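Enquirer: Quick check, what structure comes out for this input:
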Amino acid sequence: MADTPNLPAPLDSREQHILENLQQLRAALNLLKQDRTTYVKSSDVMPLHEQVLVEVKKLADIRADKPTEDNQVDRVLDGCFQLLSLFFMTIGRNNEAPAAYALTSTIKRLLDHLIEVDLYSEKDLAHCSQTLERLRHIVKASDASYSPYLTTQLSNRIEVCQISLTTLQERLARLAPELVPIHEKLISILRSLSLANTKAKFSTTEVKGLQAQIQEVDATRVDGKFVSTNGDIPAGNDDVCALLNKGLRWSEMVLERKGVFPEPFNSKYQTLVDIRNKLEKLSLTQAWSLRETDLYDVQRQLDRIDESRTDGNFVDADGNFAELYVQRTLLYLIRRSYGYIYYLMVSSEPVSEALLPVYNQLQTLKRCLLEVKESGGVSSPRELYPYSMKLNSLDNMRVDGKFMVGREIPEGQGSVIELLSECFDLSYDLRVAAENESEKE
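Expert: I've put the predicted structure just below:
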């Protein structure tokens, strides 16, 4: 999370010493993050992880009688854990407890925003629920391997997220089944409106088309209410009607502004658009261009903007609150960016970045072989030669059955070898099918 100056400095001199040590460790982690001359290895990360845990143990002993203390030490420690968590993903140790830390931070941000804006569907919650359950299993399985402080803290963070998730699920439960599809459609249209509003080139035609979709839903109401097939007003009618009216007002506002942003907030708007666009690009090229630790600086920048609000509102340099149009647009960009960060984290493969070039080539090869199979296979085994040559060249990279980088055995061997086996199996099946077809002819 962001470094903010409003947290007090530690009063206890022993904590001051811990703060200095943690700041040095965070600086070391930042240096490692910035080094692109080589792959990050477990041997780079684990010593720093152990040193952070030493400071955590000291802090826990000092605070035995004051567990609610919160000062600059906690913020710097959070930064260390965030970085370590992303490093664990980078080296392919996604299924170990430290990797869960960054995800819990992002999920909490996402859920807090959903509670604030009350604009979400069951699909949004289902994925978060599955991820939290997976993190629970990871933390539980790591109990014996990691510091009790870390696993207890992670369990608590997961449960805090679960409380927020349950609140959101209870809100959705108030809708009658027949209103759920209407609710989901309106959510989708509202998001499309917000996306159209923040595009580099504003399209009046696109926005009017979305407005027409809301008007079509509006036309299904009877005397301003949604009515079920038996003539009753279903539960949640007022909520869905409020959402529909919000959509109509928002479409009018977007058409009126045409993407022009007021000067006092334009700098913040441009920063958020740049962050959103950068994350969107990463989400499209993730397999080839993402080092998970790259997300740290982006999320810290986002957190700072999010935390700069006063009573939930953005304010300009003179302390004036943002108008509704500005507020909604900036919040949409923040939520969208956190959504991309979440997607990039959960999509991270449990493979070290040192093995990612091989893993990504195998992923591409598997997709090609599947497409060949689904399109009817090959007419001759000779057509499989390019695939076989590529497969054999990747297989020949192994030393004693393992993919090596220098003298290192990077994490994720199992995932890469399993993928290699799947490709060989697909290639074999295609060759056998082609040979059988040739014999018949």
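
Enquirer: Please count neighbours and contacts with C-alpha atoms only from this point.
Expert: OK.

Enquirer: Now the residue nearest the centre of the chain: closest residue in space, sequence neighbours ignored.
Expert: Centroid-nearest residue in the chain, with Cα atoms, centre = their mean: residue 342, separated by 0.8 Å. Nearest residue to residue 342 in three dimensions, chain neighbours excluded: residue 106, at 6.2 Å (Cα to Cα, 6 or more residues apart in numbering).

Enquirer: That neighbour: helix or strand, and which one exactly?
Expert: Per DSSP states H and E, residue 106 falls inside helix 100-117.

Enquirer: which residues are contacting that helix?
Expert: 1, 81-83, 85-86, 94, 120, 128, 135, 138-139, 154, 157-158, 160-161, 164-165, 168, 335, 338-339, 341-342, 345-346 (Cα atoms under 8 Å, 6 or more residues apart in numbering).

Enquirer: what's the distance between that helix and the middle of its chain?
Expert: When distances are taken as Cα atoms, centre = their mean, to the nearest Å, helix 100-117 is centred 10 Å away from the chain's centroid.

Enquirer: Which residue ranges of the protein form strands?
Expert: For the chain, the strands defined by DSSP state E occupy 398-399, 402-403.

Enquirer: can I get those in JSON lines with distance to residue 116 and mean neighbour count?
Expert: As requested, these are exported to JSON lines (distance: least, Cα to Cα, whole Å; neighbours: other Cα atoms under 10 Å):
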{"stretch": "strand 398-399", "distance to residue 116": "52", "mean neighbour count": "12"}
{"stretch": "strand 402-403", "distance to residue 116": "48", "mean neighbour count": "19"}
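
Enquirer: quick one, which of those is nearest to residue 304?
Expert: Residue 304 lies closest to strand 402-403 among those, at 41.0 Å (Cα to Cα).

Enquirer: and the nearest residue in space to residue 2 that is not next to it in sequence, how many residues sit next to it?
Expert: Setting aside the residues directly before and after it, residue 2 is nearest to residue 300 in space (Cα to Cα, 6+ apart), at 4.8 Å. Using other Cα atoms under 10 Å, residue 300 is surrounded by 16 other residues.

Enquirer: picking up where we left off before, quick check: which of the strands of the chain is nearest to residue 253?
Expert: Nearest of the strands of the chain to residue 253, taken as Cα to Cα: strand 402-403 at 56.7 Å.

Enquirer: this one as well, want them side by side:
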Amino acid sequence: MTDSPAVRIPLDPREQPILDKLLSIRTDLELLKGDRSTYVKSEDVVALYNQLIEQVAVLNELRTNRRNEQNRVDTVLDDCFQLISLSFLTIGKNHEAPAVYSAISTIKRLLEHLKEAAFFSPKDLESISTSLQKSRDYCERGRESYSPNFLTLLEARIQVCQDILSELELSLSHLTPELRPKYDKLVSILRSLSACNTRSKFPTAEVEDFRQQLVELQESFAAEGVVLLETEGTIDEQLAEMARKLKLSLEHPEPAPDAKNLIATLLSRCFLWIELIKQKQGKIDERFQETYDKLLEIRNKLEKLSLTQAWSLRETDLYSYQRQLDRIDEARVNGNFLDASNVPADLHAQRTLLYLLRKSYAIIYHLIISSEPVSEALLPIYNQLNTLKRCLVEVKKSGGIDSPRELYPYSMKLNSIDNMRVDGKFMVGSDIPDGQGSVTQLLEDCFELLYELRTEAEENQSDSEDDLVAKTEVAAT
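Expert: Next comes the predicted model:
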């Protein structure tokens, strides 16, 4: 079991029974998560959620005057809520309030890392803003169904994320529509360079290509009065100064930084980062090799998951990755990665490790928001229908078909799926898994596309026959 970082505040003896019960709930949730012999059932997850909320109520009564206390009860409680949240996604209850918890926890980490890295694109913030609004909507919709204590906790966490997001949005508020695409390009290049820096073999040619793109951007910026910043010292010192300036603009956002200064700082930072990673050639300070290898392994596994998500991901699988990342993140001191002697990493190692940490959380965030509102029991059917729909859409885009006969394979497959329903429901044994509406809607979409293609083919065939008859009659006269 991958536990979250330990909190060493003494435990109130009255809270021991709560801790024992929470540990039992967490164990039950982990057993559900790890059992691949069957799918996760809604009634099991909801029952554990109700047990968890009972313990929250007892804890709140004990802590009437100690609302801000944090001890092991709170870390285990957070584990339980993370697992419950991911379990709600697994059973297809994506639009329910408990499903929000894990996404919000991940968003908070992402926002903190974006602020720390001191560069991000408007697109990053737009996606997060949309997710936060959806989370608010789910909380509002769940007022009659879920514990007020739980909803208050969620809304407080959403507000923390919103406050950080507002700071970041303000820092980019002076970007004009003309400058924004170029700024996005700079962010993309800097991230791509960081990715190159983590390759098993340093891609010198690719890095040089990015440097050439920066030169072209620099020339286009010059016409708009944007010039590289001049700083003194080593590359590490200059990069640290660039990051410091960008971070200061986030910490003191009033007034928002001038767009030209923002771009000049980021452009200068890109050139300096290229020089630094070319010197290092993908080699990290050996003091941090173990942390680097661990983060690299997590990122690579998550990237593989993102490629096969529709067919292989059980959302609760993300829990172990979240907890491993949390332990690494929370082991930092004042944002610094420390070695065994508590000596901070150099700037190259610091930025490389932070990139891998942020990238891993970003993939988890993408996997969570991309989760389909369908129980894993129905995912095989849902994925088949999704594939059929994409095929039919492509057939339609490419000009349709010549004969209705060409649709027979699609029609047979759809009919076989439709025949699986019992009284209009897709059953698994005697259970009716969540996500019936999503699967049924997808089935109807496929039948509608099939009907449109068949009708179009029949009309074309009829027109061809009419033309043939007309030509025959002309020939006969």
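
Enquirer: still on that earlier bit, aligned counterpart of the residue nearest to residue 342 of structure 1 in structure 2, please.
Expert: By TM-score structural alignment, residue 106 of structure 1 lines up with residue 106 in structure 2.

Enquirer: Distance of that match relative to residue 362 of structure 2?
Expert: As judged by Cα to Cα, to the nearest Å, residue 106 of structure 2 and residue 362 of structure 2 stand 8 Å apart.

Enquirer: again, but for residue 386 of structure 2
Expert: Taking Cα to Cα, one finds residue 386 of structure 2 at 25 Å from residue 362 of structure 2.

Enquirer: what's around residue 350 of structure 1, how many residues?
Expert: The criterion is other Cα under 10 Å. On that basis, residue 350 of structure 1 has 21 neighbouring residues.

Enquirer: hang on, it packs against residue 87?
Expert: No. Contact between residue 350 of structure 1 and residue 87 fails when scored by Cα atoms under 8 Å: they sit 11.8 Å apart.

Enquirer: got the contact list for the residue nearest to the centre of structure 1?
Expert: Contacts of residue 342 of structure 1 (Cα under 8 Å, 6+ apart): 103, 106-107.

Enquirer: at 10 Å what do you get?
Expert: Neighbouring residues of residue 342 of structure 1 by Cα atoms under 10 Å, 6 or more residues apart in numbering: 102-107, 109-110, 128, 336.

Enquirer: wait, which of the residues you listed is closest to residue 223 of structure 1?
Expert: residue 336 (35.3 Å).

Enquirer: Trace the closest one over to structure 2, please.
Expert: Using TM-score structural alignment, residue 336 of structure 1 sits opposite residue 359 in structure 2.

Enquirer: Now tell me what touches stretch 142-156 of structure 2 from outside.
Expert: So stretch 142-156 of structure 2 is in contact with 49-50, 53-54, 56-57, 60, 81, 95-98, 100-101, 104-105, 135-136, 138-140, 157-158, 160-162, going by Cα under 10 Å, 6+ apart.

Enquirer: rewinding a little: what is in contact with residue 350 and residue 87 of structure 1 at once?
Expert: Common neighbours of residue 350 of structure 1 and residue 87 (Cα under 10 Å, 6+ apart) are 93-94.

Enquirer: related to what we said a few turns ago, among the contacts of residue 342 of structure 1, find me the one that's closest to residue 369 of structure 1.
Expert: Lowest distance from residue 369 of structure 1 to the contacts of residue 342 of structure 1 (Cα to Cα) belongs to residue 128, with 32.4 Å.

Enquirer: Can you give me every residue that contacts that closest one?
Expert: Neighbours of residue 128 of structure 1 in contact, by Cα under 10 Å, 6+ apart: 107-108, 110-111, 134, 161-162, 165, 342, 346.

Enquirer: With respect to residue 324 of structure 1, which of the strands of structure 1 lies nearest?
Expert: When those are compared by Cα to Cα, strand 402-403 sits nearest residue 324 of structure 1, at 55.3 Å.

Enquirer: In structure 2, what stretch matches that closest one?
Expert: Under TM-score structural alignment, the match for strand 402-403 of structure 1 is residues 425-426.

Enquirer: mean distance, the matching stretch to its aligned residues in structure 1?
Expert: Average distance, stretch 425-426 of structure 2 versus aligned residues of structure 1 after superposition (mean Cα distance after the TM-score superposition for structure 1): 0.3 Å.

Enquirer: contacts for that stretch?
Expert: With contact meaning Cα under 10 Å, 6+ apart, stretch 425-426 of structure 2 is reached by 377-378, 381, 417-420, 431-437, 439-440.

Enquirer: Could you point out which of the strands of structure 1 sits nearest residue 40 of structure 1?
Expert: strand 402-403 (15.8 Å).

Enquirer: hmm, back to that, are there residues contacting both of residue 106 and residue 362 of structure 2? Which ones?
Expert: Common neighbours of residue 106 of structure 2 and residue 362, using Cα under 10 Å, 6+ apart, are residue 368.

Enquirer: just to revisit the earlier point, the residue nearest to the match of residue 336 of structure 1 when sequence neighbours are not counted: what's it in contact with?
Expert: Residue nearest to residue 359 of structure 2 in three dimensions, not counting chain neighbours: residue 299, with 7.1 Å by Cα to Cα, 6+ apart. Residues in contact with residue 299 of structure 2 (Cα under 10 Å, 6+ apart) are 293, 305, 321, 325, 356-364.

Enquirer: now, among these, which is nearest to residue 391 of structure 2?
Expert: Nearest member of those to residue 391 of structure 2, counting by Cα to Cα, is residue 305, at 23.4 Å.

Enquirer: Brilliant, that's me finished.
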